[in-house]
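K.L.:
Provided below are the primary sequence and the corresponding predicted coordinates.
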Amino acid sequence: MSRERKLLLAAIVLSGAGYLLVMAEGNTMMRWILKPGTILLIIGLVATMRDVAKTYRNLVIAGLLLSAIGDCFLLLAGDKWFVLGLSSFLFAHVVYFAAFVTRWQGLSFYRLIALIPISVYSVWLLSGLHKGIYNGGDTGLWLPVLVYVIVISSMIWSAVISGSRIAVAGAIVFFVSDSLLAWNMFVSPIAGAGYGVMITYYAAQFMIAKSIESR
């Protein structure tokens, strides 16, 4: 591994860990720097990857950029900003879906069976979120949340058919991150949810970025 990549990896870890620290301190300026900044550093790491499929790499970069934009929206308070953040991540998942499809490995029994746990979990999650959203009176958020869960579920399956284990792991961990965020926001508070969301989120984005180099 080159020195440049080692430095970028160290910077990603330090930036992500730094964001976890400033979450506790409530330092607004540093949150604006470190939250999207960590994703931009991952993009920097992707830029160092050579001899890889350019279409796949460019789509992943686009997904990371959309995620960084979503991070900025979610730093703002209010339903309007939440929906804009949700929309940014929704488009990021659509782009990741497109990236994974470029590595289509064909259908198999395993890949078809993978639809079952993805669907069961998604239905269970949506059931809880529907109840929480309607009980909380934020009924206008139900449709965006429904579409979002459908899209991220499809993204996970597209990772499965890509044949990349690290892409599958990244997609699943991303869903875990979003599930924690949504459940904590709409259903019931979860202790330490903010930290769990960010740790899984950064891990997911890093794994999806690393999938560029997987064969």
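P.N.:
Thanks, I have the structure now. Numbers count the residues shown, from 1 in each chain.

K.L.:
When you work out contacts or count neighbours from here on, use the C-alpha atoms and nothing else.
P.N.:
Noted.

K.L.:
What segments of this protein are helices?
P.N.:
Secondary structure of the chain by DSSP state H: the helices cover 3-25, 28-47, 54-74, 79-101, 109-113, 115-136, 142-162, 165-186, 193-210.

K.L.:
For those helices, give me JSON lines that also has mean neighbour count.
P.N.:
Supplementary listing: these in JSON lines, determined by neighbours: other CA atoms under 10 Å:
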{"stretch": "helix 3-25", "mean neighbour count": "16"}
{"stretch": "helix 28-47", "mean neighbour count": "19"}
{"stretch": "helix 54-74", "mean neighbour count": "21"}
{"stretch": "helix 79-101", "mean neighbour count": "21"}
{"stretch": "helix 109-113", "mean neighbour count": "11"}
{"stretch": "helix 115-136", "mean neighbour count": "15"}
{"stretch": "helix 142-162", "mean neighbour count": "20"}
{"stretch": "helix 165-186", "mean neighbour count": "21"}
{"stretch": "helix 193-210", "mean neighbour count": "20"}
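
K.L.:
for comparison:
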Amino acid sequence: MINESLAISTVAVPALLSLLAVTGLMASDYYEFLGGRFVFKPLAAMAFIWLALVAGALDSTYGQVLLAGLLLAAAGDVFLMFESQGAFMAGLVSFLCGHLLYALAFLQLPIDTMGLSASLVPASLLVLITLNWLRGHLPGAMRYAVPAYMLVIAAMLVFAGGTWGQPGAGLIIVGAWGFAFSDVSVARRQFISTDPWNKLWGTPLYFASQMLLALSVACHTL
């Protein structure tokens, strides 16, 4: 269970910031207001960093490693604000490293082998279906970078499943899968179609997932 010392009011403030910032970000993207993106996206990223800190991220190895992953995710958010191939690559690397750190954070907790095994099939299916869907749309180096990225996502999902039975496992598993599916919206926008539908579901899913993962550290404070 979440640490009882974590007051609802303490969680509510970064959660409210996240809600307002994500709403502002989605409105800015819908109306193509570039200035709004540069205001609201960093604020939304700051909200999940803030939540992790007030939830006690510095009080456990799990929290510290997860916080490092959250910081890399926030860096990826900043890079993806810019519409260029170089910025996309920088964002891809940041998120790749973030996924690796999440996987490493999950490994700080006792591993449930049944949960680990049960995650292998759905994680593998996500990778295979996504890569088959993107096949023919990946230019140049992306033909190698995206499969590598998807394998890291699969590892993160499998290790998230391995936390089954631990405090906060629900937050971890739902957060990890939400993060993975939000990456699909980014891939669709980058390689398939730039229609607004990508962000209408991908943006709130991504930030909600980061908030769930950030909150999970409260279950593992010393």
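P.N.:
Alright, I've got the coordinates. Bear in mind the structure is a predicted one, so any value in this text is a computation, not a measurement.

K.L.:
Which residue, other than its chain neighbours, is closest to whichever residue in the second structure pairs up with L125 of the first structure?
P.N.:
The equivalent of L125 of the first structure in the second structure is T130 (alignment by TM-score structural alignment). Distances taken as CA to CA, 6 or more residues apart in numbering place V184 nearest to T130 of the second structure, at 7.6 Å, with adjacent residues excluded.

K.L.:
what lines up against that neighbour once you look at the first structure?
P.N.:
Alignment note (TM-score structural alignment): V184 of the second structure maps to S179 of the first structure.

K.L.:
likewise V11 of the second structure?
P.N.:
Taking TM-score structural alignment, V11 of the second structure has R5 as its aligned residue in the first structure.

K.L.:
Chain neighbours aside, what residue packs nearest to its match?
P.N.:
Leaving aside its chain neighbours, R5 of the first structure sits nearest to L45 (6.5 Å; criterion: CA to CA, 6+ apart).

K.L.:
counterpart of that neighbour in the second structure?
P.N.:
Checking TM-score structural alignment: L45 of the first structure goes with L51.

K.L.:
What residues does T38 of the first structure make contact with?
P.N.:
Neighbouring residues of T38 of the first structure by CA atoms under 8 Å, 6 or more residues apart in numbering: I12, S15, G16, Y202.

K.L.:
what's near enough to touch the last one?
P.N.:
When the contact criterion is CA under 8 Å, 6+ apart, the partners of Y202 of the first structure are G16, T38, I39.

K.L.:
let's go with 10 Å and repeat that
P.N.:
Counting by CA atoms under 10 Å, 6 or more residues apart in numbering, Y202 of the first structure touches 12-13, 16-17, 35, 38-39, 42, 170, 173-174, 177, 208.

K.L.:
For F91 of the first structure, see how far away it is.
P.N.:
Y202 of the first structure sits 18 Å away from F91 of the first structure, taking CA to CA, to the nearest Å as the criterion.

K.L.:
is it true that the match of L45 of the first structure touches P14?
P.N.:
Yes. Here L51 of the second structure reaches P14: they are 5.7 Å apart, a contact under CA atoms under 10 Å.

K.L.:
Which neighbours do the two have in common?
P.N.:
Shared contacts of L51 of the second structure and P14 (CA under 10 Å, 6+ apart): M211.

K.L.:
What is the burial count for the nearest residue to A53 of the first structure once chain neighbours are set aside?
P.N.:
If the residues on either side of it in the chain are set aside, A53 of the first structure comes closest to I212, at 7.5 Å by CA to CA, 6+ apart. A count of neighbours around I212 of the first structure, defined by other CA atoms under 10 Å, yields 24.

K.L.:
Alignment lookup: L120 of the second structure to the first structure.
P.N.:
Match for L120 of the second structure (TM-score structural alignment): L115.

K.L.:
if you skip the residues just before and after it, what's nearest to that match?
P.N.:
Using CA to CA, 6+ apart, the closest residue to L115 of the first structure is W157 (6.8 Å).

K.L.:
my guess is that neighbour contacts A171, does it?
P.N.:
Yes. Shown here, W157 of the first structure and A171 form a contact pair, counting by CA under 10 Å, at 8.7 Å.

K.L.:
middle-most residue in the first structure, spatially?
P.N.:
Nearest residue to the geometric centre of the first structure (CA atoms, centre = their mean): F174, 4.2 Å.

K.L.:
Just give the closest residue to it, not the sequence neighbours.
P.N.:
Nearest one to F174 of the first structure, counting by CA to CA, 6+ apart, is A204 at 5.1 Å.

K.L.:
Quick one: residues contacting that neighbour.
P.N.:
For A204 of the first structure, the contact set (CA under 10 Å, 6+ apart) comprises 166-177, 198, 210.

K.L.:
likewise G170 of the first structure?
P.N.:
G170 of the first structure makes contact with 156, 159, 164, 176, 200-211 under the criterion CA under 10 Å, 6+ apart.

K.L.:
Please name the nearest non-neighbouring residue to the aligned residue in the second structure for R103 of the first structure.
P.N.:
Aligned counterpart of R103 of the first structure in the second structure: L109 (TM-score structural alignment). Nearest non-adjacent residue to L109 of the second structure, counting by CA to CA, 6+ apart: T163, 6.6 Å away.

K.L.:
From V54 of the second structure, how far out is that neighbour?
P.N.:
According to CA to CA, T163 of the second structure and V54 of the second structure sit 22 Å apart.

K.L.:
The nearest residue to I192 of the second structure once chain neighbours are set aside: what's it in contact with?
P.N.:
Spatial nearest neighbour of I192 of the second structure, excluding adjacent residues (CA to CA, 6+ apart): H137 at 6.8 Å. Applying CA under 10 Å, 6+ apart, we find H137 of the second structure in contact with L131, R143, R188, Q190, F191, I192.
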